[in-house]
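J.: sequence first, then the predicted structure, then my questions.
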Amino acid sequence: MTHTSRLPAGTTRAQALAMLSDHAFFLSCDPHLDKFEPIPPSALAQLSPPPSVPDEVKAQLRRSGDDEPGPDRSVQTRDEDEHQPDGPTPTPTCYRVTDIVHAVPAGLWDTSVVSTYEFSDLRDGVFVRVRSPLSVVMDTFWRVRQVGGCRDGNGEGTDGGGVGGGGEGEGEGAGQELALELVEDVTIQCSRLLMGLVKGQCENGWGKIHGKMLARLEEEVKQAKQAKQAKQAKQAKQGMQG
């Protein structure tokens, strides 16, 4: 399953990546969330199975030396995808998450569902593996992706899609901004008995999750704009006095 939302106008790639790397905020976007707690690294070996980074994710990991955002995965070459960085693979950052799910049929799960979330930050987003009871595993790539549509100087989009509207703060051409979108790509592994339930939960909740993420970015863009205007006003005042 893939869900896509256009990011708010003025959102930078760095802002979007920072939001996805804020794991506490990410978890707070879960509409069913009751509570969560970090699992200390010393306790990871006790998990069954122990958390690990899938082979197809290792080449995409964001490492401490990565100062610049990674390439758009939609245009990355096969050679880049197969490249394995030097050094040990970072261990996922893990959390124990409790959700309250009232739509679960009697006898399958308790109303309180406890899952393990494994976060691996990527150059262009974050990879999240969720392990839930009854061998349910969900692998999700969250990516910040540039799209073909641009926005004119008034912030009007020329290419729509998903929840919200957005753009990139770095211009391309006079009066235009590159558009960014948030892409959520979900793969579910579970029994046929549970597939309908799990997919239904994903379909019913993704809009709320994306909506909360977009609201954060909208507020950040608003604050950045206000700060810029205040700085410009101060500089103009100083210029007049000088």
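T.: Structure's in. What do you need? Residues are numbered from 1 along each chain as shown.
J.: rest of the way, CA atoms for contacts and neighbours
T.: OK.
J.: show me the helices in this protein, by range?
T.: Residue ranges of the helices in the chain, as given by DSSP state H, are 13-21, 23-28, 55-58, 78-82, 192-241.
J.: which one of these lies closest to residue 145?
T.: Proximity to residue 145, assessed across the helices of the chain by C-alpha to C-alpha, is greatest for helix 13-21 (8.6 Å).
J.: for this structure, what's the longest strand?
T.: Determined from DSSP state E, the single longest strand within the chain is strand 136-151.
J.: pasting the second one now:
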Amino acid sequence: MAICDDEAAFVQHLSQLLDRYAQETGTELKISTFGDGADLTDPYDPTIDLIFLDIQMGIMDGLRTAQRIREMDGQVSIIFLTTLAQYSLEGYQYQATNYILKPLQYIRLKAEMDKFLARRQKEPDPFVVIANDAGRHRVALRDLRYIETFNRNLLCHTQEQNLISYRTMKEMEAALGDKGFARCHTSYLVNLFYVKGVHKLELTLITGETLPISQPKRKTFLAQLTDYWGDML
């Protein structure tokens, strides 16, 4: 999860409250902090599952930041932080989970965290099992950016590491083709969640990486990407 607020004292306060919540509930929390919306969105980390986002920030305010996030990520939960209740209604156009008025009390934070974790338990992340000589690895699909052929095997690029798989590309495509993945090239299967844009025979991911698009697969790939983006709007 992430905290994005330009008040260092408040960031420290919220971090301490989250540490208290983690200790009391036995929940493991990984917290990243950002002092401005631009720092949060460039580069954006799509593995973040919850963002505490201050509305009133100097360089890039919370509403503009949320708009940018929603262009890249339709799933992350956003809780707006504000000192003025009038801003809360504006935040809902960006599918805000909720808003919290400052100053923040622990009982309010606990209620929001309890609801967030309850929702996550009801909606488990789909995953794929990647097996190799090192063992079997359970990889959440949202963490799998793309798969490429590599020395007669496959190399799976995840958020944490790159993993060798001994399955064929056809097998991976059959397993993931209805889960938001598409073949852009004979040697590449990409998670459409990460695609930022397409230019001629190349696509760009939100991570900044570029992948080739083969001419024979371009038409079908663009149709799949258009359908995916349409579903996300």
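T.: Now that the structure is in, tell me what you want to look at. Quantities reported herein were computed from a predicted structural model and do not represent experimental measurements.
J.: tm score of chain vs chain?
T.: Put the two chains on top of each other and the TM-score (TM-score structural alignment, normalised by the length of the second structure) is 0.26; 101 aligned residues with a C-alpha RMSD of 5.9 Å.
J.: the longest strand of the first structure to helix 13-21, inter-axis angle?
T.: Between the axis of strand 136-151 of the first structure and that of helix 13-21 there is an angle of 160 degrees, by axes from the mean of the first three to the mean of the last three C-alpha atoms, to 10 degrees.
J.: re the thing from before, out of the helices of the first structure, deepest packed?
T.: Of those, the one with the most neighbours on average (mean count of other C-alpha atoms under 10 Å) is helix 13-21, at a mean of 18.
J.: which strands and helices sit next to that one?
T.: In terms of contacts (3 or more C-alpha pairs under 8 Å, 6 or more residues apart in numbering; DSSP states H and E), helix 13-21 of the first structure is packed against helix 23-28, strand 125-132, strand 136-151, helix 192-241.
J.: hey, what's the angle from the second one to helix 13-21? Just curious.
T.: Counting by the same axes, to 10 degrees, strand 125-132 of the first structure points 10 degrees away from the direction of helix 13-21.
J.: contact partners of strand 125-132 of the first structure?
T.: 17, 20-21, 57, 113-121, 136-144 (C-alpha atoms under 8 Å, 6 or more residues apart in numbering).
J.: can you check the shortest one too?
T.: Taking contacts as C-alpha under 8 Å, 6+ apart, the residues outside helix 23-28 of the first structure that touch it are 19-20, 33, 36, 119.
J.: shouldn't residue 179 of the first structure be in contact with residue 5?
T.: No. If you go by C-alpha atoms under 8 Å, residue 179 of the first structure and residue 5 don't touch, sitting 11.1 Å apart.
J.: just the buried residues of stretch 217-225 of the second structure, please?
T.: 218, 221, 224-225 (16 or more other C-alpha atoms under 10 Å).
J.: any chance of those in JSON lines, with secondary structure and distance to residue 119 of the second structure too?
T.: Shown next, in JSON lines, are these (DSSP: H, G, I helix; E, B strand; the rest coil; distance: C-alpha to C-alpha, whole Å):
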{"residue": "218", "secondary structure": "helix", "distance to residue 119 of the second structure": "38"}
{"residue": "221", "secondary structure": "helix", "distance to residue 119 of the second structure": "33"}
{"residue": "224", "secondary structure": "helix", "distance to residue 119 of the second structure": "29"}
{"residue": "225", "secondary structure": "helix", "distance to residue 119 of the second structure": "28"}
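J.: which strands or helices does the helix or strand hosting residue 20 of the second structure pack on?
T.: In the assignment (DSSP states H and E), residue 20 of the second structure maps to helix 8-25. The elements that helix 8-25 of the second structure packs onto, with contact taken as 3+ C-alpha pairs under 8 Å, 6+ apart, are helix 106-122.
J.: for residue 182 of the first structure, list the residues it contacts.
T.: Taking C-alpha under 8 Å, 6+ apart, we find residue 182 of the first structure in contact with 4-7, 142-145.
J.: end to end, how far does stretch 99-111 of the second structure reach?
T.: Using C-alpha to C-alpha, to the nearest Å, the end-to-end distance of stretch 99-111 of the second structure comes to 12 Å.
J.: what of stretch 69-88 of the second structure?
T.: End-to-end distance for stretch 69-88 of the second structure: 17 Å, by C-alpha to C-alpha.
J.: picking up where we left off before, how about the helix holding residue 20 of the second structure: buried residues?
T.: 11, 14-15, 17-19, 21-22.
J.: as JSON lines, the residues you listed with distance to residue 3 of the second structure would be great.
T.: Listed next are the buried residues of helix 8-25 of the second structure as JSON lines, based on distance: C-alpha to C-alpha, whole Å:
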{"residue": "11", "distance to residue 3 of the second structure": "7"}
{"residue": "14", "distance to residue 3 of the second structure": "8"}
{"residue": "15", "distance to residue 3 of the second structure": "8"}
{"residue": "17", "distance to residue 3 of the second structure": "12"}
{"residue": "18", "distance to residue 3 of the second structure": "10"}
{"residue": "19", "distance to residue 3 of the second structure": "13"}
{"residue": "21", "distance to residue 3 of the second structure": "15"}
{"residue": "22", "distance to residue 3 of the second structure": "15"}
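J.: just flag the most distant two among these.
T.: 11 and 22 (16.3 Å).
J.: between residue 179 and residue 5 of the first structure, which one's more packed in?
T.: residue 179 (30 against 23; other C-alpha atoms under 10 Å).
J.: any idea how far that one lies from residue 151 of the first structure?
T.: For residue 179 of the first structure, the distance to residue 151 of the first structure - C-alpha to C-alpha - is 7 Å.
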